[in-house]
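Novice: any chance you could fold what I've pasted below:
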Amino acid sequence: MTEGHPDWLLVRQGAAPLIVSIPHAGTDLSEFEPQFVDPWLARKDADWRLDELYDFVETLDATLVRTTLSRSIIDVNRDPSGASLYPGQATTELCPTITFDGEPLYRPGEAPDEAGASDRLRLAFEPYHNALHAEIVRLREHFPRVALFDAHSIRSRIPRLFEGELPVFNLGTNSGASCSPALREAVGAALAASGRSSIVDGRFKGGWITRHYGEPSEGVEALQLELACRAYMAEPERPAPDNWPQPIDAARANVTRATIRKILEILLEGLRK
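Specialist: Below you'll find the predicted structure:
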């Protein structure tokens, strides 16, 4: 891990032209915990176990950037202006006040006001993005092209956010704007060949990280993978404190890791062309 970052910001520098960002796996509520209705609710929508699922990233010599802070404090994958990434569709805010299922997160009068949101931007949002930017700059000094892979997961069924069951693999490229057509096609084809359901630029087209940093013409290829949680763990029909999250399922996780590793290798190979 590199030095000079807050304790909650974990950066492992690699030499390959690949950065893996894991912005939503954190569960630390820090000093904000007393403001929430229930700590379990505040952690409910975490991208559970992704640090375990992506434990192979170091073997690719990729750079890893992740936070241990909960997205309920501030979502580092949202537009810092507060503008919605999906106008007209249900989502959660920069500083979420409800869960994905619409449950209130804060005790009455405890939700962050404008000043509180500004403090969270400074304390938690900006350091994460400063780290991502610094790693992009570092690697661009050595490579003409680098890839930023933003790793996410979500429950397979959340009626408030989408209809039915989400495909296992949901690749987002901001409708093709955040990465080159060749990489988008190659990764999409590998996901389709996995034998499991997949879609490219469906309900999840990429969040702020993908949209903000992806500039293929400037040598930065950015892609988001939203993974249905059933790909690596059991999902209860109705999440509750006694059944969510589930432990990682080794058999499911190993199959999923193999696919993710393959698409990361495709990215690395594609960058050389």
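
Novice: switch to C-alpha atoms for all contacts and neighbour counts from now on
Specialist: Noted.

Novice: now the strands for the stretch 101-250 of the chain?
Specialist: Applying DSSP state E, counting those that start in this stretch to the stretch 101-250 of the chain gives strands spanning 146-154, 169-172, 198-200, 220-228.

Novice: need the longest helix for this protein.
Specialist: helix 250-271 (DSSP state H).

Novice: and that helix, which residues are buried?
Specialist: Within helix 250-271, the residues that count as buried by 16 or more other CA atoms under 10 Å are 253, 256, 257, 259, 260, 262, 263, 264, 267, 268, 270, 271.

Novice: now the two most distant members of the residues you listed.
Specialist: Greatest spacing in the buried residues of helix 250-271, by CA to CA: 253 and 271 (26.8 Å).

Novice: here is a second sequence; please produce its structure as well for comparison:
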Amino acid sequence: MTHRLHVTRGQAPLVVSIPHAGTMIPADLEPRLVSPWLARKDADWWLERLYDFADALGATVVRTGVSRTVIDVNRDPSGVSLYPGQATTGLCPTDTFDGEPLYQAGQEPTGAEIASRRERFFDPYHAALRGELDRLRGLHGKAVLYDAHSIRSRAPRLFAGELPQFNIGTNNGAACDPGLTRAVEAACDATGLPRVTDGRFKGGWITRRYGRPDQGVHAVQMELACRGYIDEPPVLTPDTWPTPYAPARAAPLQAALADVLKACLAFASTAPPP
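Specialist: A predicted model of the protein is given here:
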């Protein structure tokens, strides 16, 4: 375990992936950015705290401490867009969710630099994910990969209006058994909060790469609207964002997410092996 890659091993057939909560930016990169704050603006803030109960359930947790601005471990390294025709960010993003440039003019990463970042940060994350999934599949015959994300409730460049609280992605059903989808949906729906499955967020590269139900790996992405656990200011500035983690506000959502992960474990314990 390093400041770049954090792996907490459990024995239950569940891996929780947290690919976007990192904020580490190498010191030699910061002078090339428009601002370090802008480079961290789109982080999945405080998810490691929101899911701090996962290891108590026996789950394995894999997360990176590296900012998605350095490299996004949830993007196809070939450069193919996850959402053709829609606004998105790439493997080494050059703009924010709002379309603001991240780099000063002429300072964008070169192809060689992107390859170096992939070797240093991207490949180890995926080696850890693959290793843990293989370990747990060896123990149980199958495993669930739960890819944890959050995003501001409103990001007009990416989607219209306000995002539902729970956004489940299964790559249109290809990444997991329908029984797992139903179990996760039921846990979300029990809260009475808005939920959508395979809406704007159908699952990123992690969900799509590792979700192989016929091989015993069932993957699901959960994209949460941030309002469930922190305040969202109307205007984001270095003085207003990110807002602090709010334990009291987060408690009901955290309880719901515990039910979601328990539903994943229940599915994994009853689903027949491939």
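
Novice: would you pull the TM-score for this pair?
Specialist: The TM-score (TM-score structural alignment, normalised by the length of the first structure) is 0.97; 269 aligned residues with a CA RMSD of 0.9 Å.

Novice: not counting stretch 188-202 of the second structure itself, show me its contacts.
Specialist: Residues outside stretch 188-202 of the second structure that contact it (CA atoms under 8 Å, 6 or more residues apart in numbering) are 159, 164-172, 185, 221, 223, 256-257, 260.

Novice: repeat that for stretch 162-177 of the second structure.
Specialist: For stretch 162-177 of the second structure, the external contacting residues (CA under 8 Å, 6+ apart) are 153-154, 181, 185, 188, 193-199, 201-203, 207-208, 210-213, 217-228.

Novice: can you give me the end-to-end distance of that stretch?
Specialist: One end of stretch 162-177 of the second structure to the other measures 29 Å (CA to CA, to the nearest Å).

Novice: and for stretch 3-22 of the second structure?
Specialist: So stretch 3-22 of the second structure: terminal residues 10 Å apart, CA to CA.

Novice: what range does that stretch cover in the first structure?
Specialist: Aligned by TM-score structural alignment, stretch 3-22 of the second structure corresponds to residues 7-26 of the first structure.

Novice: gap between the counterpart of residue 107 of the first structure in the second structure and residue 34 of the second structure?
Specialist: Aligning on TM-score structural alignment places residue 107 of the first structure opposite residue 104 in the second structure. Separation of residue 104 of the second structure from residue 34 of the second structure (CA to CA): 5 Å.

Novice: okay, these two: which has more neighbours?
Specialist: Between residue 104 of the second structure and residue 34, residue 34 has the larger neighbour count (other CA atoms under 10 Å), namely 16 against 13.

Novice: give the contact list for the equivalent of that one over in the first structure.
Specialist: Matched to the first structure by TM-score structural alignment, residue 34 of the second structure sits across from residue 37. If you count contacts by CA under 8 Å, 6+ apart, residue 37 of the first structure has them with 104, 105, 106, 107.

Novice: could you rerun that using 10 Å?
Specialist: Taking CA atoms under 10 Å, 6 or more residues apart in numbering, we find residue 37 of the first structure in contact with 103, 104, 105, 106, 107, 108, 110.

Novice: kindly report the same for residue 23 of the second structure.
Specialist: Contacts of residue 23 of the second structure (CA under 10 Å, 6+ apart): 4, 36-37, 39-45, 64-70.

Novice: so which of those residues sit within helices?
Specialist: Mapping the contacts of residue 23 of the second structure onto helices (DSSP H) picks out 36, 37, 39, 40.

Novice: where in the first structure does stretch 163-176 of the second structure fall?
Specialist: On the first structure, the counterpart of stretch 163-176 of the second structure by TM-score structural alignment is residues 166-179.

Novice: give me the buried positions along that stretch.
Specialist: 166-179.

Novice: excluding its backbone neighbours, what's nearest the equivalent of residue 114 of the second structure over in the first structure?
Specialist: Using TM-score structural alignment as the criterion, the counterpart of residue 114 of the second structure in the first structure is residue 117. Excluding its sequence neighbours, the residue lying closest to residue 117 of the first structure (CA to CA, 6 or more residues apart in numbering) is residue 95, at 6.7 Å.

Novice: the one you found falls within a helix, correct?
Specialist: No. Counting by DSSP: H, G, I helix; E, B strand; the rest coil, residue 95 of the first structure is located in no helix; its state is coil.

Novice: surely it touches residue 42?
Specialist: No. Counting by CA atoms under 10 Å, residue 95 of the first structure does not reach residue 42; the two are 11.6 Å apart.

Novice: shared neighbours of the two, anything?
Specialist: Taking CA under 10 Å, 6+ apart as the criterion, residue 95 of the first structure and residue 42 both touch 71, 72, 73.

Novice: give me every residue that touches the residue mapped onto the first one from the second structure.
Specialist: Which is residue 71 of the first structure. Matched to the second structure by TM-score structural alignment, residue 71 of the first structure sits across from residue 68. The neighbours of residue 68 of the second structure, taking CA under 10 Å, 6+ apart as the test, are 19-25, 39-44, 74-75, 89-93.
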